[in-house]
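> curious how this folds, go ahead:
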Amino acid sequence: MSQILYNLPPLSPDYSGVASVFHDLGALTVIHDASGCTGTYTGYDEPRWFGSRSPVFCSGLRDMDAIMGDDDRLADNIITAAKETGAPCITVIGSPVPMVVGFDFRGFASLVEHRTGIPAFGFAATGLEYYDKGQRDAYIALADRFLPEQAKPDSRKVNILGASVLDGFDGPAMDALESLANEAGLQVNTVWGARSSLEELKSAGNAGFNWVVTAAALPLARWLEKRYGTSFAAGLPIGGGETGRIARFLRDAAAGKAPAAALPVPGRGGKPAAVIAGEALFAASLRVCMENEYGIGPAAIATFFGEGREFLGETDRFLVTEDDAREVFSGGTVETVIADPLMEDLLPETSGAAFIPVPHRAVSGRLHSESCSRYFGAGVRDILAVPVR
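Below is the predicted model:
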């Protein structure tokens, strides 16, 4: 009950995270639910679905199906859809009702794969976790299944890991990341989260460096480091300092001098003068820019999303309830709050803090969706210079 939200809409759940990773792979995606969860993903969380040919289906789960365990009907429907779509892989994703009745997703996926000959995945998503966990699990499942034991990393190639539409990585954002890599002398090998096909992802081991752009992809970077020995850097080009740091790592990688794993510089610590609420890696990169280039800080990170603990320090906080957010926002030293526009309702009326809206699709869906490229480079100046409240 502690996760009930009264002011905020439901935050993007784990099943949306899984489905978003498989979207551009052309996978046949089946969300096992009674229609509501599928509608949440296609209608609010997935901007690519409108006008897309990526096959996303709802299982149409009904009471008697759940009670009697009639899995054959679902398997038959999936097999028919697989034949009609020609999808290269199949993913069956959970929701709250299958969680309650104890549906075996891995076993069911094995059955579907046996009957179709098509690689199939089963994810026991519950709808009680958030999108970043679903994405993390999907990235690792794809790597475990499709990446070879050995590869020949090329120092002239880079993988971009975690480019999720739920975190604002649309076309302009992807173009900006690719341009930064190209300027450093690197060719983008694969993009995990968008654009790349399944066949392209299979070549991820051929890149000599990995660039992590969301916290959900950090476990994938460590997986690639363990298997192929490829190092990585995590961060977004927000402001001049972080853009320069990332560009330097990319240039070193292109020169065959890939650095050891590199994360954004920790915050100053101390009682926060600013709070950034959002995805952990975006917030960590923004904090570096705010503290070092604009003198706004110390800044603390507050997030509802569980991935990215490596980016957080002692003054940062994971949020469970809206009251947790109110408590953080109303801290006596807090002068600035940066968060999705819908979170302004959680700022106490007695607070004198300035509120700077930074939309996050995983929070406000289509209502305030925008490209994260707006904050790249010097673009962040306009946002930080115009507080609202």
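> CA only for contacts and neighbour counts going forward, please
Fine.
> tell me how far Asp33 lies from Asp72.
16 Å (CA to CA, to the nearest Å).
> after the helix or strand that contains Trp223, which helix or strand is next?
For Trp223, the host element (DSSP states H and E) is helix 218-228. Next along the chain after helix 218-228, taking DSSP H and E as the criterion, comes strand 231-234.
> and that next one, how far out from the chain middle?
Here strand 231-234 shows a centroid-to-chain-centroid distance of 17 Å under the convention CA atoms, centre = their mean, to the nearest Å.
> show me what whichever helix or strand comes after it is packed up against.
Heading C-terminal from strand 231-234, the first helix or strand you meet, by DSSP H and E, is helix 239-254. The contact analysis (3 or more CA pairs under 8 Å, 6 or more residues apart in numbering; DSSP states H and E) places helix 239-254 against strand 154-161, helix 171-183, helix 280-293.
> want to put them side by side, so please do this one too:
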Amino acid sequence: MRGLRKVLTPFAPDQSGAESVLYELGGIIVILDAGGCAGNICGFDEPRWSSRKSAVFSAGLRDMDAVMGRDRLLVKKICRCAEKIDASFVAVIGTPVPAVIGTDLSAVKRMIEAQISLPVLTMATDGMHLYDRGVQLAYMALLRELDRRGMLEEPGNSDQKPDRAAGHANQNPDGAARDMERPPDGAAGRMESAAFPDGRRTRRAGVFGVTPLDLPNGQCAELIRLALQAEGYDEVILYGDGAALEDYRRAGENDVNIAASPDGLEAVHFLNQRFGTPVEVRFPGAVRMLERAERERSDREKADYNRPDCERPERQGKSCTLIVQSQILGCSIREALIKQEPGQRIVVASWFEMDQELMQPGDVRLREEDDFTHLVQMLKPDRMIADRVMERLIPAFEGTFVHLPQFAVSGKSEAAV
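Predicted structure coming up:
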């Protein structure tokens, strides 16, 4: 039945995703609601709320404010906040209320800009989509506004531009990642000022699609940094986890931009068109995350396997693995598993957006709980990699279940419960 949830809770909506991108950037973030949506965002969808400060406000719309569309009152409130808070920008994030009454957010943006000098971002989120759409809207609203104001810094020696034709993605045969062809050394004209004493230039990697809603748990950000540092990158910028507004302004200096989730694809392609920066679509550190999850599963089950009446199930014939995660993380895990055991069948499914070019035959976009249970019944996988909350939907599953958390699904980021 469409929309029926017996086990899974409602997933994080698009306004939560937009707020997640902007939370650490030092702006005034206004949730255009009466208080309920802002409470859900901060109370349930924002794990940083209890540990890091951010100027997140509810517009506090009363019934008549919403019905009559009193935008001037909203603008007045925002301008008063801007007088008291040393902020870098103002962001107005939509909710179902402005979507239903048809609030013109572009007009609200112009009204605010007429009174203050700060950059103003508006995102037409409506609560009817999932968090990944909000992440995508926030990335693009921020990058386009910085570009419109001339605040995106050009790479050094910009008289030489990389060939834009290199910006077309080449999909890997296994579908796990797409890499942009890198221009010849020096063609991209990267900034030479940041260099080591021996003359070697600092290599920077930018990663998009890594908000707390995108990552399996809090330790994954560090695993991504370590993986890219092992690849020779001296600076790793996670846009959505620890990045500052200045990092967005300097995005043109990146040697590569990586989309670790589908919601980061549009941003990395925008920067490719703007600066010619090579693009990669993969999840750095995915293998380490899987190894850690399998190690924890093994530790939990070790006592059971040592019991005489409990034997480890043996695989017969070709194995089948079902991965239910963010698509690009799932594809990166699939690529690693196929290298370990060629010939096995691995299906990637996700409750969130899936890029068609990355999908392989059998991959599925899940929408209802029944979609997941029917998929498991059809595939009969002997191994599943997913958030443990979904295990309750398949009580008859007898294979190996590897718990890899997905905060946007369960609201729990711990590696083990």
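> ok so, going back, Leu5 of structure 1 is nearest to which of the helices and strands packed on helix 239-254 of structure 1?
Across those, the minimum distance to Leu5 of structure 1, taken as CA to CA, is reached by helix 280-293, at 20.4 Å.
> residue range for that closest one in structure 2?
The aligned range for helix 280-293 of structure 1 in structure 2 is 327-340, by TM-score structural alignment.
> the matching stretch vs structure 1, mean deviation?
After superposition onto structure 1, stretch 327-340 of structure 2 sits on average 1.7 Å from its aligned residues (mean CA distance after the TM-score superposition for structure 1).
> quick revisit: Asp33 and Asp72 of structure 1: who's more crowded?
Under the criterion of other CA atoms under 10 Å, the comparison of Asp33 of structure 1 against Asp72 puts Asp33 first, with 21 against 11.
> what about the nearest residue to Gly205 of structure 1 once chain neighbours are set aside, distance to Ser203 of structure 1?
The shortest distance from Gly205 of structure 1 to any non-neighbouring residue, by CA to CA, 6 or more residues apart in numbering, is to Ala151 (5.3 Å). Going from Ala151 of structure 1 to Ser203 of structure 1 by CA to CA gives 8 Å.
> with Gly235 of structure 1 instead?
23 Å.
> between the two, who's got more neighbours?
Gly235 (25 against 18).
> now do the same for the more buried one: its match in structure 2.
Match for Gly235 of structure 1 (TM-score structural alignment): Arg282.
> residues touching that match, list them.
For Arg282 of structure 2, the contacting residues are 176-178, 258-261, 328-329, 331-332, by CA atoms under 8 Å, 6 or more residues apart in numbering.
> buried only: go through those residues for me.
Among the contacts of Arg282 of structure 2, those classed as buried by 16 or more other CA atoms under 10 Å are 176-178, 258-261, 328-329, 331-332.
> can you add distance to Ala408 of structure 2 and give these back as TSV?
Formatted as TSV, the buried ones among the contacts of Arg282 of structure 2 follow (distance: CA to CA, whole Å):
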residue	distance to Ala408 of structure 2
Ala176	22
Ala177	23
Arg178	25
Ile258	21
Ala259	18
Ala260	15
Ser261	13
Ile328	15
Leu329	14
Cys331	18
Ser332	19
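> so Lys133 of structure 1 makes contact with Glu307?
Yes - if you go by CA atoms under 8 Å, Lys133 of structure 1 and Glu307 touch, sitting 6.8 Å apart.
> one step back: give me the distance between the match of Gly235 of structure 1 and Pro212 of structure 2.
Counting by CA to CA - Arg282 of structure 2 and Pro212 of structure 2 are separated by 17 Å.
> cool, and Arg345 of structure 2?
For Arg345 of structure 2, the distance to Pro212 of structure 2 - CA to CA - is 30 Å.
> neighbour count: the two, which is higher?
Pro212 (24 against 17).
> not counting sequence-adjacent ones, nearest residue to the equivalent of Gln377 of structure 2 over in structure 1?
Using TM-score structural alignment, the equivalent of Gln377 of structure 2 in structure 1 is Ser330. Counting by CA to CA, 6+ apart, Ser351 is the residue found nearest to Ser330 of structure 1 once chain neighbours are left out, at 6.1 Å.
> am I right that the one you found falls within a helix?
No - per DSSP: H, G, I helix; E, B strand; the rest coil, Ser351 of structure 1 lies outside any helix segment and is coil.
> that one touches Thr333, doesn't it?
No - here Ser351 of structure 1 does not reach Thr333: they are 10.3 Å apart, not a contact under CA under 8 Å.
> the helices in the stretch 301-417 of structure 2, which residues?
327-340, 369-379, 407-410 (DSSP state H, counting those that start in this stretch).
> what are the contacting residues of the longest one?
So the one you mean is helix 327-340 of structure 2. 174-177, 260-262, 281-283, 286-287, 290, 323-324, 344, 346, 348-350, 352-355, 358.
> mind doing that once more with 7 Å?
176, 260-262, 282-283, 286-287, 323, 344, 346, 348-350, 354 (CA atoms under 7 Å, 6 or more residues apart in numbering).
> what residues sit buried inside that helix?
For helix 327-340 of structure 2, by 16+ other CA under 10 Å, it's 327-335, 337.
> dump the residues you listed into TSV; add distance to Ser410 of structure 2 as well.
Formatted as TSV, the buried residues of helix 327-340 of structure 2 follow (distance: CA to CA, whole Å):
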residue	distance to Ser410 of structure 2
Gln327	17
Ile328	19
Leu329	17
Gly330	17
Cys331	21
Ser332	22
Ile333	20
Arg334	22
Glu335	25
Leu337	25
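> one step back: Throw the helices and strands packed on helix 239-254 of structure 1 into CSV and include distance to Val358 of structure 1, thanks.
CSV is the format used below for these (distance: least, CA to CA, whole Å):
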stretch, distance to Val358 of structure 1
strand 154-161, 22
helix 171-183, 15
helix 280-293, 11
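> report the central residue of structure 2.
Gly209 (3.0 Å; CA atoms, centre = their mean).
> what does that one align to in structure 1?
Per TM-score structural alignment, Gly209 of structure 2 is aligned with Gly162.
> so what's its match up against?
With CA under 7 Å, 6+ apart, Gly162 of structure 1 has these contacts: 192-193, 212-214, 216-217.
> around His129 of structure 2, count how many other residues there are.
15.
> what's the matching residue for it over in structure 1?
Using TM-score structural alignment, His129 of structure 2 pairs with Glu129 in structure 1.
> need the nearest residue in space to its match, chain neighbours excluded.
Asp14 (5.3 Å).
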